[in-house]
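K.L.:
pasted the sequence and its predicted model underneath.
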Amino acid sequence: MSRASAPATTPVATTHHRGDLDGLRGIAIALVVVFHIWFGRVSGGVDIFLALSGYFFTGSLLRRAESTGRVGLRETAGRTARRLLPALVVVLAAVVVATIALRPYTQWPDIATQTLASLLYIQNWQLALSWSDYLAADPSVSPLQHLWSMSVQGQFYLAALLVIAGITAGCRRLGIAPRPAAAFVIATMAVASFVHAAQGMAAHQGWNYYDSTARAWELLAGALLATLAPYLTPPRALRPILAAAGLAIVFACGWLLDGASQFPGPLAVVPVAAALALILAAHHLGPTEQPPLLSRLLTSAPAVRLGELAYALYLWHWPLLIFYLAERDTPTAGFADGAILIAAALVLAQLTVRFVETPLRRPKRAPATTRRLVATLGVTLAVATVGTQVVLHLNPPKAAAALDPIRYPGAEALARGARIPDVPMRPSLFDAPADIPPPTGDGCIADWDTREVITCDYGDTTAERTIAVVGSSHAEHWVPALEVLARQHHFRIAVYLKMGCPLTVAQEPSYKGEANPDCRDWSREVLDRLAVDRPDWVFTTATRPRDGVGDETPQDYLQVWSELSDRDLKVLAVRDTPWLRRDEVRYRAIDCLAQHGNRLSCGMTRTDALDPVNPAAAPAAAYPNVFPLDLSDAVCDEQVCAASAGNVLIYHDEHHLTASYSRSLAPELGRQLGPILGWW
């Protein structure tokens, strides 16, 4: 309905400009930058930024709906796109150019995929599917990873535009004001999103962090305040308290809370509430009222200027940091270099605002050259990234075919000194990611979001003798080696596998520092299933990398051995293979080799990777049912755990064996298993 026919008592939100909120936005993003570059933490600034975005965008939609009876779908979408896309396109183009110039070609397909996802505002889902770690920056992280928040924001803008348009149209037909209906819908959605985020934090925090549904409540909290804004006038005495508490939380949040492992769960209320408190602190001031002192500080020239640069600063700071870390091969920037990175990000942000953002917000006044350049960049990026996806789809990486053991001795070159002919390494660097064990390709390993126990059989599936391969992907990558032996000696391989979940009885297991209760429940069910299925042997990993250097057998592994012993099950406890890492930062061998490294320089020293003696050997002696296996000498020589051996690439990523190398381990594994099993 038109404004004239609205009830006379319907309040109308004020439209005066809030310079203090510009300052808050600038400080929030400045904290994001500082915490990323110097402290490797999540500051809560993005959560504040999301709440502000929900407040500003929803408020503008409702004011337009109340004044004109419509939200203007086309006009609002066009204005929002002009505000967001040009700077994003420029930064994406810069990242693509830098990737081609500086990074190995093995990373180009991933960057192309993430560039397209960022252009389509689905980067958060792309990252969720790979459960990328956002705890801190390091050289192995994508330079586009930070754009998850822009995708969440863009998805919210589209959803809010459609929802408010629908509410406005419906209320117009019913002859009622849209604001109360919008408040009810937004509040309901916010509660549902909050509950979803709380549940996700307990179950799948890696996914939860990027989940738009879990993140929605942060934006909806700001949106709800925007719908209620005309009805709210805080008492004068409360305003300084809101300002002081809000600003104190803004600065302290990054130190008090571990946002990467706790947001957007319930504790994200802290930064979101700080943003809402600061909005209310200077809200609906009377003609003679002054904002609280701290609110006036937010209107200072430096804070407001940061607010003007906030979007561009956020876009630029992360890729600068990641490319710096990758080029310097270091996990941290340090104070001096970090200051240079911040200065560079500020300069690039200033140039972007002046020559890209500001002119293109008024396209009719923008220089034709600027319009054509940004449009050309956008079209080129879209065409190039879509073309890359098409090419990869038509020519995907292929797993290496069965390799001739004479030309490709693999592990036998280390274990038995087999002759190494001069032939190309296999799998190739391009094909390596596809050279994976059968359970992954067959869907026979439970992923992060699958709680159910999945079992499949390999080897001689009709045989009566059975080895159960149990645990995480580090147990799985031995399946190709066991398959070779199973065909030779006629036994069945039954797999009970889950990603990121070595068999555990811990009450609070974790993965990448995040709670992983599914792993606990899955492990309990597997232990019970094994007691019923009664395999002849249980094959699982016995060690894992220690923080720092070397490897260890965690106490939890010993508890698992006890559980298996209680069920009268015999255990083949294999020492885990090295995880490629430098200064605690994992890296892919294929990336190193693509940058002209060699098999030795792209490996790691044996003393860094492994303890001198198998850590599982001593504790296993106390368990009559546990038989340790150690194939380290078939993966490493006396000095180096190399990237390849015997013309076969060892790793298909940072720490998983290629299926080809695993198969080459079969002879040595057979030599160690023979006396234990007594089957050959």
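P.N.:
Great, that's in hand.

K.L.:
alpha carbons only for contacts and neighbour counts from here, please
P.N.:
Fine.

K.L.:
flag every buried residue along the helix or strand where Ala65 lies.
P.N.:
Under the criterion of DSSP states H and E, Ala65 resides in helix 45-68. Neighbour-count burial for helix 45-68 flags 45-59, 61-63, 65-66 (criterion: 16 or more other Cα atoms under 10 Å).

K.L.:
can you pull the buried residues of the helix ranked longest in the chain?
P.N.:
Taking DSSP state H as the assignment, the helix of the chain that covers the most residues is helix 73-102. With burial defined by 16+ other Cα under 10 Å, the residues of helix 73-102 counted as buried are 76, 80, 82-93, 95-96, 99.

K.L.:
can you check stretch 406-413 too?
P.N.:
Buried-residue list, stretch 406-413, by 16+ other Cα under 10 Å: Arg407, Tyr408, Pro409, Gly410, Ala411, Glu412, Ala413.

K.L.:
so which residues of the stretch 101-250 of the chain form helices?
P.N.:
Counting by DSSP state H, counting those that start in this stretch, the stretch 101-250 of the chain has helices at residues 108-119, 123-130, 148-174, 178-203, 205-208, 212-228, 238-256.

K.L.:
reformat these as a markdown table; add mean neighbour count.
P.N.:
Listed next are those as a markdown table, based on neighbours: other Cα atoms under 10 Å:
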| stretch | mean neighbour count |
| --- | --- |
| helix 108-119 | 20 |
| helix 123-130 | 20 |
| helix 148-174 | 19 |
| helix 178-203 | 19 |
| helix 205-208 | 26 |
| helix 212-228 | 26 |
| helix 238-256 | 19 |
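
K.L.:
can you list those in JSON lines and add distance to Thr388?
P.N.:
Putting these into JSON lines (distance: least, Cα to Cα, whole Å) gives the following:
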{"stretch": "helix 108-119", "distance to Thr388": "7"}
{"stretch": "helix 123-130", "distance to Thr388": "16"}
{"stretch": "helix 148-174", "distance to Thr388": "21"}
{"stretch": "helix 178-203", "distance to Thr388": "34"}
{"stretch": "helix 205-208", "distance to Thr388": "26"}
{"stretch": "helix 212-228", "distance to Thr388": "27"}
{"stretch": "helix 238-256", "distance to Thr388": "39"}
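
K.L.:
let's bring in a second one:
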Amino acid sequence: MSLPSTDQPSPTAPDSDPKAAPVPSPGSGAAGRAPGAYRHDLDGLRGIAIALVVIFHVWFGRVSGGVDVFLVLSGFFFTGMLVRRSDGGPVGVAATIRRTLRRLLPAMVVVLAAVVIAAVVLLPHTRWSDIAAQTLASLFYYQNWYLALSWSDYLAADPSVSPLQHLWSMSVQGQCYLGLLMLIATTAWLYRRGRPMALRVAPVRRVLHSDSIRGVTHSPVTRRVLRAAGPQGGLRIALAVLFAVLAVVSFRYAAVGVSTQQGWNYYDTFARAWEPLTGALLAIVAPMLNLPKLIRTVFAWAGIAAIVACGWLVNGSAVFPGPAALIPVTATAALILAGAGLATAGQPSVNRLLAGAPMVGLGGFAYALYLWHWPMLIFYLGERHERAAGALGGLLIIVASFVLAYGTHRFVEEPLRLRATPALPARARMLTGVAVSTVGVLLLGSTLAWQWSNGAKAHAVGELDPAKYPGAAALTDRALVPRAPMRPTIEEAPADIAYPTRDSCIADFDTRSVVTCAYGDPNAHRTIAVVGNSHAEHWIPALQAVAEKYRFKVSVYLKMGCPLTVAEEPMYKGQNNPDCKDWSHDVIERLGAERPDFVFTTGTRPADNGGDETPQDYLDVWQALSDRGLQVLAIRDTPWLRRNGIRYRAIDCLASGGNRLECGMKRSDALSPVDPALAASDDFPNVHVLDLNNAVCEPDVCAVVEGNILVYHDEHHLTASYSRSLAPELARRLQPILGWW
């Protein structure tokens, strides 16, 4: 979802182009060509798009295509304004940025402030750091990159999702606005300076009127194009060519990204750029066309049908902004072309319906509605601890969002956007501006202060006194647990992570190459290779302690979100992860060549219906390693914190007042009665199964604190401190298999 731009000529908007053509009122009967006329139908299209976005988010958990509609419209309106302005002189970069921010920031600041206040009141303080980080990312328009780095799932509307996650599209649009502004301003400056000369319209006209192509230049189409292009025709033609080339490049980039790295691709500004560039191209080309009535009618009906159906036709989060996004983009283009150059009364019936008062009114505060609906949804789900709002809950969310959006539009946006009138005195505008500015300064200051103070508290925990902090020994050896404060603390926990992540020895989501490091005794002749994703990684602190004691080397071959696989289409968060396939192939080949004594990797994962399982893909990996004569240590995965299918962090629960048992989960929900890898390994004599969950869980519950040590630093990864406490038990389990001590 992106900002519903208001950059089209309007008799009431202060940002109107003074050179725009007079605007016929809706239904005035003026059906002739009006190239600069206000497009009431596109205001209505904004209303349809925002309605679809909200409905699909609240009730269906799908992407509706509304984001793509708004990106095209934004490119269309913004470019049209800049090109019209360039007809009379400089574009005015500084003035345009100032006016654009004046439209965007007030409502954004109000919503961000409300979210921060709600987070302080409703969320545990362990969530505040991420809210603060995303607040800053939203204010400075890099939220999409913030989310791209974590591959956040935009459709995961549950209490664990950020109430600011939807603002990624605002960042994309802000970046595209800046790019279009600089592109048009630079091209216009070059045109005025006469460099390159080919941009001047006179040479273009001389070529077009030469004898060699006189027949072409005398055609009605060419005359219409030249007439529509106006005195700045050379500039507009140059911009159209430039936009078309850049749009094709961006589209190809997005198409590749769908199949190689969709989690990143979805938020990538460069992958999204072709959509506003399409709108920008239409802003120049549409006035040059005079389509027959029948074609306009077909375009209008096909366009609105495709926009309404888009959310059902494709799973947008998995394929946008790749080729599938042509559905909402071309549909929007069709509706733009259907009404181009006509007053409202002369447009096709679909466009006239969109220009009706209800749709235009909804489109008027679409921006504010978009800002409010997602936080309302997330906070509602968080308070009710549910994954879906339901029919009645969804209706309440939508009504509340409408009320807040209307209030924001009426009392914040309009006073700062419209010029002073008797109904809107200058004093009211000034007070609104001062109030919003004050809120913005307080918001920025508080989030920066929180980020600084929280960053100072988060750090890895060093070696703990085993007498005061027995950790896993409290379960395996019935060690005495004295009264002592939990370590790592709630503030320390996020930084108490496994060593490879700390040492940059794990390939991240965007790294295709194999990254490897050595732990334990790097000069030892015996080696255990730890292979897979972060759930193999979090055993490194325990393996490090064992390896140092018994003199063997631990080599790591790790990649985030990628358990070792031989699958043709490995998935991560429901999306294709082809890098994982290629990375796994290279790792398996390297293991076959380097021949470590044992390969240590996970042997199970959580099952969707509770308990755990050993999927077929794991068996295929065992077979590939067996074919290379490699011995495998398959360790049972530790429990993932889930409640009613919703993931949660131990530190959030503890910060909310829960205790070690209340914040844990039933063992029967996390683990099957018998390790599923045992039966699966019967056909693989080279596979040795390890299960240390009796050192993590009690007989009936998997608590989040054992032996005064916090077990998890997030939803499902062991803290480095607890992993180290597992070393004695891990050594006992490894001894009969390895025979090295």
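P.N.:
Here it is on my side, so go on. Since the model is a prediction, treat every value here as computed from it, not as a measurement.

K.L.:
what's the most distant pair in the buried residues of stretch 406-413 of the first structure?
P.N.:
Spatial extent of these (Cα to Cα) is set by the pair Arg407 and Ala411 at 12.3 Å.

K.L.:
with adjacent residues omitted, what lies nearest to the spatially most central residue of the first structure?
P.N.:
Centroid-nearest residue in the first structure, with Cα atoms, centre = their mean: Ser132, separated by 2.3 Å. Excluding the flanking residues, the one nearest Ser132 of the first structure by Cα to Cα, 6 or more residues apart in numbering is Gly206, at 7.2 Å.

K.L.:
now do the contacts for the one you found.
P.N.:
Shown in contact with Gly206 of the first structure (Cα atoms under 8 Å, 6 or more residues apart in numbering): Ala128, Trp131, Ser132, Asp133, Ser261, Glu514.

K.L.:
map the last one across to the second structure for me.
P.N.:
Matched across to the second structure, Glu514 of the first structure falls on Gln575, judged by TM-score structural alignment.

K.L.:
the fifth one now?
P.N.:
For Ser261 of the first structure, the aligned position in the second structure is Ala318, judged by TM-score structural alignment.

K.L.:
what of the fourth one?
P.N.:
With TM-score structural alignment as the matching criterion, the partner of Asp133 of the first structure in the second structure is Asp153.

K.L.:
so that match sits against Lys573, correct?
P.N.:
Yes - under the criterion of Cα atoms under 8 Å, Asp153 of the second structure makes contact with Lys573 at 7.3 Å.

K.L.:
more neighbours: which of these two?
P.N.:
Between Asp153 of the second structure and Lys573, counting by other Cα atoms under 10 Å, Asp153 is the more crowded of the two (17 against 13).

K.L.:
can you list the residue ranges for strands in the stretch 401-550 of the second structure?
P.N.:
516-520, 527-532 (DSSP state E, counting those that start in this stretch).

K.L.:
quick one: the longest one aligns where in the first structure?
P.N.:
Under the alignment (TM-score structural alignment), strand 527-532 of the second structure falls on residues 466-471 in the first structure.

K.L.:
hmm, who's touching that stretch?
P.N.:
So stretch 466-471 of the first structure is contacted by 475-476, 479, 491-498, 501-503, 535-541 (Cα under 8 Å, 6+ apart).

K.L.:
sorry, back to before: quick one, what contacts the match of Asp133 of the first structure?
P.N.:
With Cα under 8 Å, 6+ apart, Asp153 of the second structure has these contacts: Gly263, Lys573.

K.L.:
can you give me the distance of it to Ala536 of the second structure?
P.N.:
23 Å (Cα to Cα, to the nearest Å).

K.L.:
also Ala188 of the second structure?
P.N.:
Separation of Ala188 of the second structure from Ala536 of the second structure (Cα to Cα) stands at 56 Å.

K.L.:
same deal with Ala456 of the second structure?
P.N.:
Applying Cα to Cα, the value for Ala456 of the second structure to Ala536 of the second structure is 29 Å.

K.L.:
ok, Leu180 of the second structure next?
P.N.:
The value you get for Leu180 of the second structure to Ala536 of the second structure, if Cα to Cα is used, is 46 Å.

K.L.:
kindly report the same for Asp714 of the second structure.
P.N.:
Counting by Cα to Cα, the gap from Asp714 of the second structure to Ala536 of the second structure is 15 Å.

K.L.:
quick one, which of those two is more surrounded?
P.N.:
Neighbour count, other Cα under 10 Å: between Asp714 of the second structure and Ala536, Ala536 has more, with 25 against 20.

K.L.:
was I right about the more buried one contacting Thr602?
P.N.:
Yes - between Ala536 of the second structure and Thr602 a contact is recorded at 5.9 Å, counting by Cα under 8 Å.

K.L.:
in a helix, Glu568 of the second structure, correct?
P.N.:
No - Glu568 of the second structure: not assigned to a helix; according to DSSP: H, G, I helix; E, B strand; the rest coil it is coil.

K.L.:
excluding chain neighbours, give the residue nearest to it in space.
P.N.:
The nearest residue in space to Glu568 of the second structure (Cα to Cα, 6+ apart) is Lys581, at 7.0 Å.

K.L.:
the one you found against Pro570, yeah?
P.N.:
Yes - in terms of Cα under 8 Å, Lys581 of the second structure counts as a neighbour of Pro570; the distance is 6.4 Å.

K.L.:
for the two, work out which one has more neighbours and name it.
P.N.:
Neighbours around Lys581 of the second structure and Pro570, counted as other Cα under 10 Å, are more numerous at Lys581. The numbers are 22 against 19.

K.L.:
what strand or helix carries the more buried one?
P.N.:
Per DSSP H and E: helix 578-594 holds Lys581 of the second structure.
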